[in-house]
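Asks: The following block contains a protein sequence and its predicted model.
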Amino acid sequence: MLRWKTLVSRWKTFAIAALAGVAIVTGVWWAGPGILGLTAPAPGIVADATVTTPASCTGTNAMETVEFQQGGQSRTGNLDACGHDKGDRVQVTVPVDFGTGSGKVHLADVIQGHTDLRRPVGLALLALSCLGGGTYAFLVLRGPRREPALA
């Protein structure tokens, strides 16, 4: 009878830890990509650009000047990046409302066109950490195992 109560107590501990892990992973999934450090891609058009005026990364708010083609015309944009050399080719995201003059552009995602695995991998790692925490809680509550003494 005592063994049955111990077994039920262990399963309750495991069930609570498992439900807490499922709740955490579900909450993170519903919260969206921002909670794992991921952001939605900026709306705009991806274009190939050439760095015309590089910027050093030593200062704050470094801006490089890039030249790209949009609508068959050569355009100039201010890229919020640093460390490129003159003539480097980069992909930039041009805002839809760029206009005819110069404006601000951003670097496009480096793995554009491929499946973005950062979110599923982050969720899998979170689930594994919940499993590890639940296992640790189970082992702590179980206590040390006592081996029968040999006579």
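Replies: Thanks, I have it.

Asks: From here on, just use CA atoms for contacts and neighbour counts.
Replies: Noted.

Asks: what secondary structure does A40 sit in?
Replies: Under DSSP: H, G, I helix; E, B strand; the rest coil, A40 falls in the coil class.

Asks: Could you verify my assumption that it touches P33?
Replies: Yes. A40 sits in contact with P33 when judged by C-alpha atoms under 8 Å, with a separation of 7.3 Å.

Asks: ok, those two, which is more surrounded?
Replies: P33 (16 against 8; other C-alpha atoms under 10 Å).

Asks: measure the closest residue to the more buried one other than its chain neighbours to D109 for me?
Replies: Spatially, and ignoring its direct neighbours in sequence, P33 is nearest to T39 (6.1 Å; C-alpha to C-alpha, 6 or more residues apart in numbering). Look at T39 and D109: by C-alpha to C-alpha, to the nearest Å, they are 11 Å apart.

Asks: and what of W11?
Replies: For W11 relative to D109 (C-alpha to C-alpha), the value is 46 Å.

Asks: Quick check: buried residues in the helix or strand where G132 lies?
Replies: Take DSSP states H and E as the rule and G132 turns out to sit in helix 118-142. By 16 or more other C-alpha atoms under 10 Å, the buried positions in helix 118-142 come out as R119, L123, L126, A127, C130, L131, G134, T135, F138.

Asks: From the chain's centroid, how far away is it?
Replies: 18 Å (C-alpha atoms, centre = their mean, to the nearest Å).

Asks: For it, which helices and strands make contact with it?
Replies: helix 2-31 (3 or more C-alpha pairs under 8 Å, 6 or more residues apart in numbering; DSSP states H and E).

Asks: Put this next to the first one:
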Amino acid sequence: MAVRLSPVRWALILLVIGLAGVAAAGALWWPGGSSAEVRRVAATVVAPASCGGSDAYDRVEFKIDDETRTARLDGCGHQENEVVDIAIPADTSGDFMVQVADSAPVKVPFETRLAAMLVCLSGLAGGLYAHLLGRQTQATASADAV
């Protein structure tokens, strides 16, 4: 004979599962990175810099809205006339610095956050199921012993 859980205990278990689901959903829709949008364009290195100095920034030239601009590249050691993909910040007024596109921070994709939430919820459900099976086998073993 299996031991039955009281309605209060079931309510507590369901409350914990519900709160875990709400927390996982909140983590899913939480902003995944910087909100500033960046544009990716190809740039040409026009003034390479040696990596040994304190001002070790290459100068690059690129086009934005049919206008050719130059900016400092947050990096050094490139060859002159080398083409580099860069990330341009939203504000391009004045003298600004650009980054190599592969090193610029990006948002975590929605699919990745969804997959993480589903893995957490399935782990929680599997743990609850294992807990219930363990309690049932203990109750069955104690009932058989009597």
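Replies: Arrived safely. No experiment lies behind these values; they were computed from the predicted model shown.

Asks: Drop the TM-score for these two in here.
Replies: After superposition, the two chains reach a TM-score (TM-score structural alignment, normalised by the length of the second structure) of 0.59; 135 aligned residues with a C-alpha RMSD of 4.1 Å.

Asks: rewinding a little: the residue nearest to P33 of the first structure maps to what in the second structure?
Replies: Mapped onto the second structure by TM-score structural alignment, T39 of the first structure lines up with S34.

Asks: I figured its match hits P89, correct?
Replies: No. S34 of the second structure sits out of contact with P89 when judged by C-alpha under 8 Å, with a separation of 11.5 Å.

Asks: Neighbour count: those two, which is higher?
Replies: More neighbours surround P89 than the other of S34 of the second structure and P89, with 17 against 11 (other C-alpha under 10 Å).

Asks: one step back: how big's the offset between the helix holding G132 of the first structure and the second structure?
Replies: Aligned to the second structure and superposed, helix 118-142 of the first structure gives a mean residue distance of 2.7 Å (mean C-alpha distance after the TM-score superposition for the first structure).

Asks: Quick one: work out the angle between that helix and helix 2-31.
Replies: 160 degrees (axes from the mean of the first three to the mean of the last three C-alpha atoms, to 10 degrees).

Asks: Which secondary structure elements does the strand with the most length in the first structure sit against?
Replies: Selection of the longest strand in the first structure by residue count, based on DSSP state E, yields strand 45-53. Packing contacts for strand 45-53 of the first structure, counted by 3+ C-alpha pairs under 8 Å, 6+ apart, involve strand 64-70, strand 89-94.

Asks: burial of A149 of the first structure, as a residue count?
Replies: 5.

Asks: any idea whether it is helix, strand or coil?
Replies: Going by three-state DSSP: A149 of the first structure is coil.

Asks: Can you tell me how far it is from V110 of the first structure?
Replies: From A149 of the first structure to V110 of the first structure the distance is 63 Å (C-alpha to C-alpha).

Asks: quick revisit: from the chain's centre, how far out does the longest strand of the first structure sit?
Replies: On C-alpha atoms, centre = their mean, the centre of strand 45-53 of the first structure falls 25 Å from that of its chain.

Asks: go on, stretch 18-28 of the first structure?
Replies: On C-alpha atoms, centre = their mean, the centre of stretch 18-28 of the first structure falls 18 Å from the chain's centre.

Asks: and it, how far from the second structure on average?
Replies: Looks like 1.8 Å for stretch 18-28 of the first structure (mean C-alpha distance after the TM-score superposition for the first structure).

Asks: and the gap between the most centrally placed residue in the second structure and A115 of the second structure?
Replies: Central residue of the second structure (C-alpha atoms, centre = their mean): V108, 3.3 Å from the mean position. From V108 of the second structure across to A115 of the second structure, the span is 12 Å (C-alpha to C-alpha).

Asks: Could you do G126 of the second structure as well?
Replies: Distance from G126 of the second structure to A115 of the second structure, by C-alpha to C-alpha: 16 Å.

Asks: Make CSV out of the helices and strands packed on strand 45-53 of the first structure and add distance to G143 of the first structure.
Replies: Listed next are these as CSV, based on distance: least, C-alpha to C-alpha, whole Å:
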stretch, distance to G143 of the first structure
strand 64-70, 61
strand 89-94, 57
